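A.B. asks: Provided below for reference: sequence and predicted model.
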Amino acid sequence: MAIPAETFFLRPDTETSLQQQIQQLVVEAILSGRCLPGERMPSSRKLAEHLGVARITVTIAYTELVSNEYLISKGRSGYYVAQNAPSRPKFNLPDQSENTGIDWSRTLGQRFLAHVPVMRPQNWRDYKYPFIYGQSDPRLFDHHNWRNCALKAVGRKDFDILATDYYERDDPMLVEFILRQILPRRGITARPEEILITMGAQHALWITAQILLTQRRTAVIENPCYPGLRQILNQTRCNTISIDVDNAGLPPEKLPDSLDVVFTTPSHHCPTNATMPVSRRHRLLELAAEGEFVVVEDDYEFEISFLKSPSPALKSLDPTGCVIYVGSFSKSLFPGLRLGYIVASEPFIREARALRSLVLRHPPGLIQRTAAYFLSLGHYDAQIARMGRIYRKRRSIMEQSISEERLSLTTQGTFGGSSFWMKAPDGIDSTKLAMSLRQDGVLIEPGSAFFATDEEDPGHYRLAYSSIASARIPDGISLIGKKIREARR
């Protein structure tokens, strides 16, 4: 007797293909014991009719399940659950329904949840006007060539490289490309021993803070700043000093007399987009040499420079080796890639490599090699050029719409970027404004999470244009202006 086709149902909220969904349904039914070895599967025609899909889709899914030994094909008889199909182990576990468990409030040695997250719902794509930062626009990414590079990376030629445990090493192809192509754009020269691949910029900042800071040391950060950095420093229990930025970024003359590390984003300050002038960069380096402190340069969004060419990186102007440079591909490719790098003097990189190996050894070899092919074959440069053209158009539309709605724009980036830092009129809380705008399908990011204290400045908010189509920008900005006018009344 065949298993009824009505046993299987497709989920409307999944992003996988129909073929993959059918495979997942059958695999789960077999592993859970609902479909037993020797039982006949629904015919491809009946299952296709029940699920409302093409018959060839079911046939391809069944064929893949045969190759994975979940099903067998018996000619004209159809498909059956294989006798040797994979199965889950069964355990006789005790009843834990009355287990009161551990008092975790007393057991936890450290807490990591005490921070203000940037307000961003998981279903942000469902909103019509998503002015949110750091998310990719799938229409701008070169999916075809990324897929080809991934296929090339898993080919027979590279398999030994992917399958080998690098221990503390990195993919030499990716390192070579960064050294020859990426760093020279920032005026930086380095050797392979002076670079470490990381799981994004935040991982790089965590490694840097862990090595440089202790409870007895002092770190200076910008205010406002990237919220993740502040939380990283809080966990080191170092003395953290926040210095307010101005229209030119971090002012060196406001640095304290005694400090150990300065964290700064000179290319595009996070979140205001202010750009640090070259004269101010030289002054910061002079103070670092005199005071013998380290500067950690997060070269935030340096690739997204479409208004004019960016200034040289702090690292390129550094004569003493006091700058630790942090770069990332998350904004130029896609945020889920989680691939970044640190460039610093060899003694620091040795320690950073040792610390990384204790946590994750190295970023996945497949990701490193795929990115190396994508970058080295010229797809990365084409991607940057395409993003620059689209972002320039979106930025122009945003500027015009902001002006028409008479919204207050604070600091603008000199070279581009992907967002605007805004200020609501006095008396308007941007967090409440953001929650109210969601009812109209508009997403903005309140600014409170970026400041040293939650109550320091509730009126700022960020509008990004990386995730919203140009055609929707004017209507979205119009809704923001309308909501602000209503709040003022």
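C.D. replies: All right, it came through fine.

A.B. asks: hey, let's count contacts and neighbours off CA atoms from now on
C.D. replies: OK.

A.B. asks: where exactly do the helices run in the stretch 301-450 of the chain?
C.D. replies: Using DSSP state H, counting those that start in this stretch, the helices found in the stretch 301-450 of the chain span residues 346-359, 365-376, 379-404, 430-438.

A.B. asks: what packs against the last one?
C.D. replies: Packing partners of helix 430-438 (3 or more Cα pairs under 8 Å, 6 or more residues apart in numbering; DSSP states H and E): strand 442-443, strand 445-446, helix 473-488.

A.B. asks: Can you name the residues that contact the residue lying closest to P425 once chain neighbours are set aside?
C.D. replies: Nearest residue to P425 in three dimensions, chain neighbours excluded: G459, at 7.1 Å (Cα to Cα, 6 or more residues apart in numbering). Taking Cα atoms under 8 Å, 6 or more residues apart in numbering as the criterion, G459 is in contact with K423, A424, P425, D426, G427, I428, D429, S430, P446, G447, S448.

A.B. asks: Put this next to the first one:
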Amino acid sequence: MSIPPEAFVLPPATRGSLQQRIRQMVTEGVLAGRFRAGQKMPSSRGLAQHLGISRITVTLAYAELVSSDYLTARGRSGYYVSDSAPRAPEVPLRAPRVESAEFQRLIAGRFQGLAQIDRPADWEAYPHNFIYGQADPSLFDHQNWRLCAVRALGRKDFAALTQDYYDRDDPLLIEHVLRTILPRRGIAAGEDEVLLTLGAQNGLWITAQVLLGQGRRGAIENPGYSGLRGILSASGTETVNVDIDADGLPPDAIPKGVDVVFTTASHQCPTNATMPLERRLALLDAAGREGFVIVEDDYEFEMSFLKPVSPALKSLDTEGRVVYVGSFSKSVFPGMRLGYLVGPPSFIKAARALRLMMLRHPPGHIQRTMAYFLSLGHYDSLINRMRNAYRRRRQVMEEAILTHGLSVAGQGGFGGSSFWMKAPESVDTEVLAERLRAEGVLLEPGRAFFDPARPVRNHYRLAYSSSTPVRIPEGVAKIASGIARGLG
């Protein structure tokens, strides 16, 4: 029995080349059981005419499907679904099952109820997108990243790509982290002091699991990173919120009896305040005196373009009290999910054992691709391009904010990728954000950054990492207009 050309409908154009889309139609049909072994495919001419494309495109797609054993060619007879093509498992369909109440009892709201920042999935469709942490594709070095990825797929690197590292990391990437990344922050470390993670968020989770839990106390900045508050809450740690000031976390405000202090010293999240050197030394002195350790989340140090970066807390640590959390997600692209922890060997050993139980190690191909991207100088070129672009965007946004009389609550003096803003006390920025969406504007309400026991609703964050200079002024004008019209 032949498969008629009418059985094929091209997937949307956003899903690859014509050849790829033809291959997708065939493979999906085979795996779904619609096309069965021995069935004859439409002729290349007939399918091309039906789809309105070139015959050579269909012929090349068929050839690829033959090489991957989905199809077989039978002389002049044509193409047939291969007898050895992959098949979907024969699993009988069952009616949907009712969820047992036991799930609700066991979950018991452990991971719900925390304030979250609402970021729509289609943020790219908004003309005035001020959502933090999103990448601008026009700045990324697609060509060289692709070349590094292809190189990592080569036969020479096959072992690095495919083997199970168990509890180890790619030695080539570790070498470049130790030799090129950490020295920029003044940090000297050995191989037994570094662990790769799936981004900074994963690094913070591992750190909290190793150091904290029931019966222990963790101090965090207020306002501060909302994701960290969720991590500590889920671990059962008693969370102590410490109010920051214009210079970040004040050491003398940290209460006695805490076990771990978390800080974003170089770019305070979300205010962008940079902790002065004197305060960094005072914080380290307090850690030694009071007996706590420090977790330094240095998530955005590469984006210091207004002034030279301050030395990392980890570089000033002489007593082994600091765990340093770094990430490539902000400087390369957020979807990569690759970061690292730097700490005393005993901590890294425990963190490595925990990672082994959870995910073993980050994907080998991503590790080796990143290693080549670093070693060939592409990373430094990318950082330089991003800094120049962010400097320009920051200037445009600062001018627009001044023009429209908006209030900056914290902008930092070293760069970054956002402004921390303050609306009048009467404005609820969650309501404002929801209503401005209809006008094509996305901003981040600030409530999620504050201690839930003392919610503050009139702050918001404006990021410029993925917003072009041409559109920034109009977007800021709409925000000012929305506040003036009482949309919040």
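C.D. replies: In hand now; what should we look at? The shown structure was predicted, so the numbers you read here are calculated from the model rather than taken from an experiment.

A.B. asks: now the helices and strands packed on helix 430-438 of structure 1 as TSV including mean neighbour count?
C.D. replies: Listed next are these as TSV, based on neighbours: other Cα atoms under 10 Å:
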stretch	mean neighbour count
strand 442-443	25
strand 445-446	24
helix 473-488	17
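
A.B. asks: want to throw those into TSV with distance to S311 of structure 1?
C.D. replies: Below are those laid out as TSV (distance: least, Cα to Cα, whole Å):
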stretch	distance to S311 of structure 1
strand 442-443	32
strand 445-446	28
helix 473-488	30
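
A.B. asks: Taking helix 379-404 as reference, get the angle to the helix or strand C149 of structure 1 falls within.
C.D. replies: Using DSSP states H and E, C149 of structure 1 maps to helix 143-153. Interaxial angle, helix 143-153 of structure 1 versus helix 379-404 (axes from the mean of the first three to the mean of the last three Cα atoms, to 10 degrees): 150 degrees.

A.B. asks: List the contacts of Q368 of structure 1.
C.D. replies: Neighbouring residues of Q368 of structure 1 by Cα under 8 Å, 6+ apart: D171, L174, L339.

A.B. asks: Please tell me which one of those counts the most neighbours.
C.D. replies: Neighbour counts for the contacts of Q368 of structure 1, by other Cα atoms under 10 Å, peak at L339, which reaches 25 neighbours.

A.B. asks: re earlier: which one of the contacts of Q368 of structure 1 is nearest A209 of structure 1?
C.D. replies: Looking at the contacts of Q368 of structure 1 and their distance to A209 of structure 1, the nearest is L339, at 18.3 Å (Cα to Cα).

A.B. asks: if I've got this straight, P256 of structure 1 is in a strand?
C.D. replies: No - with DSSP: H, G, I helix; E, B strand; the rest coil as the criterion, P256 of structure 1 is located in coil rather than a strand.

A.B. asks: residues touching A463 of structure 2, list them.
C.D. replies: When contacts are counted by Cα under 8 Å, 6+ apart, A463 of structure 2 touches F130, I131, Y132, G133, S417, S418, F419.

A.B. asks: Might one say that the fifth one is in contact with Y464?
C.D. replies: Yes - under the contact definition of Cα atoms under 8 Å, S417 of structure 2 touches Y464, with a separation of 5.8 Å.

A.B. asks: Between the two, which is the more surrounded one?
C.D. replies: Y464 (29 against 24).

A.B. asks: Now do the contacts for the more buried one.
C.D. replies: Taking Cα under 8 Å, 6+ apart as the test, what Y464 of structure 2 contacts is F130, I131, Y132, Y390, R393, R394, M397, S417, S418, I472.

A.B. asks: same deal with V427 of structure 2?
C.D. replies: The contact partners of V427 of structure 2, by Cα under 8 Å, 6+ apart, come to R457, N458, I483, G486, G488.

A.B. asks: neighbouring contacts of stretch 154-164 of structure 2?
C.D. replies: Stretch 154-164 of structure 2 is contacted from outside by R151, A152, L153, D170, P363, G364, H365, R368, using Cα under 8 Å, 6+ apart.

A.B. asks: One more pass at 10 Å, please.
C.D. replies: 151-153, 165, 169-172, 360-361, 363-369 (Cα atoms under 10 Å, 6 or more residues apart in numbering).

A.B. asks: Got a ChimeraX select line for the buried ones in those residues?
C.D. replies: Only the buried entries of those go into this ChimeraX selection, using 16 or more other Cα atoms under 10 Å:
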select :151,152,153,165,169,170,360,361,363,364,365,366,367,368,369
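
A.B. asks: ok, back up a step: can you tell me which of the contacts of Q368 of structure 1 is nearest E15 of structure 1?
C.D. replies: Distance to E15 of structure 1, by Cα to Cα, is smallest for L339 among the contacts of Q368 of structure 1, at 23.7 Å.

A.B. asks: sorry, back to before: any chance you could list residues touching both of S417 and Y464 of structure 2?
C.D. replies: Y132, G133, Y390, R391, R393, R394.

A.B. asks: Average offset of the next helix or strand after the helix holding C149 of structure 1 relative to structure 2?
C.D. replies: Moving toward the C-terminus from helix 143-153 of structure 1, the next helix or strand (DSSP H and E) is helix 156-163. Helix 156-163 of structure 1 differs from its equivalent in structure 2 by a mean of 1.2 Å after superposition (mean Cα distance after the TM-score superposition for structure 1).
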